[in-house]
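Colleague: Provided below are the primary sequence and the corresponding predicted coordinates.
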Amino acid sequence: MTATKIAVIGGSGLYQIDGLADADWVTVETPWGAPSDQILTGTLDGIQMAFLPRHGRGHVHSPTSVPYRANIDALKRLGCTDVISVSASGSFREEMAPGDFVIVDQFIDRTFAREKSFFGTGCVAHVSVAHPICPRLGDACETAAKDAGVKVHRGGTYLAMEGPQFSTLAESKMYRESWGADVIGMTNMPEAKLAREAELCYASIAMITDYDSWHPDHGEVDVAQIIATLMGNADKGRDLVSRLPKLLGTERAPCPHGCDRALEYAVLTAPEARDPALVAKLDAVAGRVLSAP
């Protein structure tokens, strides 16, 4: 059994979690640079927690400039076992209305200006992201949302766009009608891919703020309306997060879906051919397999 340590990555509107005992903002250094901000650590209902504001306090990072590798490395380095991503999103579905939450289970990655892997020349690895969300964490998030009185939808495909601009009308219609996406955002990729490489269980909660630009009765995205909806969503998001420790418990067995063993057969570069400098950078995220005899 492993001691549970829950990490929450907060998106737009969610910059803290309340009620942490022994709360402390800690600085974590990583070989991939500085994370988005210091990380708030503490305990909630006896469970260790870590909170990272994805955009930094004061919202200083754009979706493209978020240091995704440093963020995931820092959480792994702190001993986190489970990562819950909370992010503002647009909806492509009438029934997924502003104010609703969606427990995402699939992604379409349309980002193009971000580093998407910890691995590369000198240490090559290929992990599966066929099922990028840990169903066990998804179950906990769904239960927590319902207990918090949030209207929640289980399952949905998240279209990750580069941003920072919102979609054109033509793009919005294509993502919705041709590609079958359900929600759209700018930050869950490459975050989910990196969490899988770091052998961390990962779940994503999309907090719906708008209908993107496809909806004939709502027109283009209205930033003022988004901000107003964000505030309400953030309160519900904090309530949801506060319910997770009791649901996940103080200890956890190996992930039944194998998230914590994603690198078991993923590294292809022979030990004698690996770049020592890159291997050193991978000490936190891949030390379990790279240090094995």
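Modeller: Yep, that arrived.
Colleague: from here on, contacts and neighbour counts on C-alpha atoms
Modeller: Fine.
Colleague: list the buried ones in the helix or strand harbouring residue 6?
Modeller: Residue 6 belongs to strand 5-10 when elements are defined using DSSP states H and E. For strand 5-10, the neighbour count (16 or more other CA atoms under 10 Å) marks 5, 6, 7, 8, 9, 10 as buried.
Colleague: and if you look at stretch 83-92?
Modeller: Quick answer for stretch 83-92 (16+ other CA under 10 Å): 83, 84, 85, 86, 87, 88, 89, 90, 91, 92.
Colleague: Quick check, the third one in contact with residue 8.
Modeller: Yes - with the criterion set as CA atoms under 8 Å, residue 85 and residue 8 qualify as a contacting pair; they are 5.9 Å apart.
Colleague: Now render the buried residues of strand 5-10 as CSV, adding distance to residue 206.
Modeller: Shown next, in CSV, are these (distance: CA to CA, whole Å):
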residue, distance to residue 206
5, 22
6, 18
7, 16
8, 13
9, 12
10, 11
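Colleague: Mind picking the two most distant members of the residues you listed?
Modeller: 5 and 10 (15.9 Å; CA to CA).
Colleague: Could you double-check that residue 47 sits in contact with residue 245?
Modeller: Yes - using CA under 8 Å, residue 47 is in contact with residue 245, at 5.8 Å.
Colleague: shared neighbours of the two, anything?
Modeller: Listed as contacting both residue 47 and residue 245 by CA atoms under 8 Å, 6 or more residues apart in numbering are residue 6.
Colleague: Helix or strand: which one has residue 241?
Modeller: Using DSSP H and E, residue 241 falls in helix 223-242.
Colleague: Which helix or which strand is home to residue 153?
Modeller: Applying DSSP H and E, one finds residue 153 within strand 152-154.
Colleague: That strand - contacts with which helices or strands?
Modeller: strand 101-104, helix 135-147 (3 or more CA pairs under 8 Å, 6 or more residues apart in numbering; DSSP states H and E).
Colleague: can you list contacts of the longest one?
Modeller: The set of residues that contact helix 135-147 without belonging to it, under CA under 8 Å, 6+ apart, is 82, 84, 101, 103, 151-152, 154, 201-205, 240-241, 243-244, 247-248, 257.
Colleague: structure B:
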Amino acid sequence: MSRGDLTDAQWDRLEPLLPPIPKMGRPPRDRRQVFDGIWWRARTGSPWRDLPERYGPWETAYAVFRRWQVDATWTRILTKLQVKADADGIIEWEVSVDSTVCRAHQHAAGARKKGLTPGRPREDGLAAEPDDHGLGRSRGGLTTKIHLAVDASFHVLAAVITAGQKGDAPAFEQVMARIRVPRTGGGRPRTRPVHVLADRAYSSRAIRSYLRKRQIPHTIPEKRDQAGHRLRRGSAGGRPPAFDREMYKRRHKVECRFALLKQARGVATRYDKLAVRYEATVQLALIRQSL
């Protein structure tokens, strides 16, 4: 076993979550070996062609990585881990929402954009490949942004990929919509946190109205310009939004989760051309760190 590979205990937890082995066709390669190879690429950020020989052909590792992205296997594995954590009472449902910007390598650029119909169905049928491929250009070069919803026990409940220059507030409802943890005893999946924590980037009237409509308590500081505008209006400006400074200190959980996630160099720097591939890399890192 090489550094970074699955231990026997981790493989015992992961193996039941994998899709069944096809009964027809060529016998599949050792799936533990293939998974370790896929994770090696995400951990090191190396090109697929540089995969060490101990993991088998790089074409096999990439084919499995792509196929499991297309048929949403990575999404299902991550959901199963969330279900088990919720059934064990580990998920605390106090959710912190934030985003982080990741540099995109020049190899991540160049995906076809002409002829790409905005909102076309994604290969796995869950969402659409954005027409900008989740890449944006700023003074720092090509960047992409990861939005996370993290509970108080560091479990990631939702992840969304957007271009790096896009704001946090417009993606908030999309992140919240991704929170969907099925229940082991049946019934509707759980989608509503008991509390939401976010920084000033999410201090908008639309977001506060959205949370009040869903009856979700929240702790979001008010921006200075918003407070000044409210004070200038006098009594017509209304009361300031409630803010618990001690509760707000718990928001550091999402920052710590970003730091842990970026230990995978394939996440800290984006090398994937398509947003759906990069999202699969993020899901792979979350799965590996949850075992």
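Modeller: Cool, the structure landed. Just so it is clear, the model here is predicted, and its values are computed rather than measured.
Colleague: After superposition, what is the TM-score?
Modeller: The TM-score (TM-score structural alignment, normalised by the length of the second structure) is 0.28; 133 aligned residues with a CA RMSD of 5.9 Å.
Colleague: ok, residue 279 of the first structure - how many residues close by?
Modeller: Neighbour count for residue 279 of the first structure, taken as other CA atoms under 10 Å: 18.
Colleague: right, and it touches residue 285 too?
Modeller: No - applying CA under 8 Å as the test, residue 279 of the first structure and residue 285 come out as separate, 10.2 Å apart.
Colleague: Need the overlap of contacts for these two.
Modeller: Counting by CA under 8 Å, 6+ apart, residue 279 of the first structure and residue 285 have no contacts in common.
Colleague: following the strand holding residue 153 of the first structure, which helix or strand shows up next?
Modeller: Criterion used, DSSP H and E; the element after strand 152-154 of the first structure is strand 157-160.
Colleague: what's that next one packed up against?
Modeller: strand 106-109, strand 183-185.
Colleague: burial count for the closest residue in space to residue 157 of the first structure that isn't next to it in sequence?
Modeller: Nearest non-adjacent residue to residue 157 of the first structure, counting by CA to CA, 6 or more residues apart in numbering: residue 106, 4.5 Å away. Counted with other CA under 10 Å, the neighbours of residue 106 of the first structure add up to 19.
Colleague: Likewise for residue 47 of the first structure?
Modeller: When neighbours are counted by other CA under 10 Å, residue 47 of the first structure comes out with 20.
Colleague: shouldn't residue 149 of the second structure be in contact with residue 100?
Modeller: No - if you go by CA under 8 Å, residue 149 of the second structure and residue 100 don't touch, sitting 11.8 Å apart.
Colleague: Compare those two (neighbour count), which wins?
Modeller: residue 149 (27 against 17).
Colleague: Contacts only, for that one.
Modeller: Residues in contact with residue 149 of the second structure (CA under 8 Å, 6+ apart) are 95, 96, 97, 98, 156, 157, 158, 159, 175, 176, 179, 254.
Colleague: Within the helices and strands, which one has it?
Modeller: strand 141-150.
Colleague: Which positions within that strand qualify as buried?
Modeller: Across strand 141-150 of the second structure, burial judged by 16+ other CA under 10 Å covers 142, 143, 144, 145, 146, 147, 148, 149, 150.
Colleague: What residues sit buried inside the helix or strand containing residue 74 of the second structure?
Modeller: Per DSSP H and E, residue 74 of the second structure falls inside helix 73-87. By neighbour count with 16+ other CA under 10 Å, helix 73-87 of the second structure contains the buried residues 73, 74, 75, 77, 78, 79, 81, 82, 83, 84, 85, 86.
Colleague: Need those residues in CSV (columns: distance to residue 229 of the second structure).
Modeller: Compiled in CSV, those are given as follows (distance: CA to CA, whole Å):
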residue, distance to residue 229 of the second structure
73, 48
74, 46
75, 43
77, 47
78, 43
79, 43
81, 45
82, 42
83, 44
84, 47
85, 44
86, 42
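Colleague: got the contact list for the nearest residue to residue 161 of the second structure once chain neighbours are set aside?
Modeller: Counting by CA to CA, 6+ apart, residue 161 of the second structure lies nearest to residue 146, which is 5.0 Å off, once chain neighbours are set aside. Neighbour list for residue 146 of the second structure: 99, 100, 101, 102, 159, 160, 161, 162 [criterion: CA under 8 Å, 6+ apart].
Colleague: Residue 21 of the first structure too?
Modeller: Taking CA under 8 Å, 6+ apart, one finds 42, 43, 44 in contact with residue 21 of the first structure.
Colleague: Against which helices or strands is the helix or strand residue 281 of the second structure falls within packed?
Modeller: Using DSSP H and E, the element containing residue 281 of the second structure is helix 275-290. When contacts are defined as 3+ CA pairs under 8 Å, 6+ apart, helix 275-290 of the second structure packs onto helix 31-44, helix 58-70, helix 73-87, strand 156-163, helix 252-261, helix 265-268.
Colleague: can I get these in a markdown table with distance to residue 287 of the second structure?
Modeller: Listed next are these as a markdown table, based on distance: least, CA to CA, whole Å:
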| stretch | distance to residue 287 of the second structure |
| --- | --- |
| helix 31-44 | 10 |
| helix 58-70 | 13 |
| helix 73-87 | 6 |
| strand 156-163 | 10 |
| helix 252-261 | 11 |
| helix 265-268 | 13 |
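Colleague: And the helices in the stretch 151-293 of the first structure?
Modeller: 169-173, 191-197, 223-242, 244-248, 276-281, 283-290 (DSSP state H, counting those that start in this stretch).
Colleague: relative to helix 135-147, how tilted is the longest one?
Modeller: Read it as helix 223-242 of the first structure. 110 degrees (axes from the mean of the first three to the mean of the last three CA atoms, to 10 degrees).
Colleague: Report all helices and strands that helix 223-242 of the first structure contacts.
Modeller: helix 135-147, strand 201-210.
Colleague: buried stuff in the first one?
Modeller: If I follow you right, that is helix 135-147 of the first structure. For helix 135-147 of the first structure, by 16+ other CA under 10 Å, it's 135, 137, 138, 139, 140, 141, 142, 143, 144, 145.
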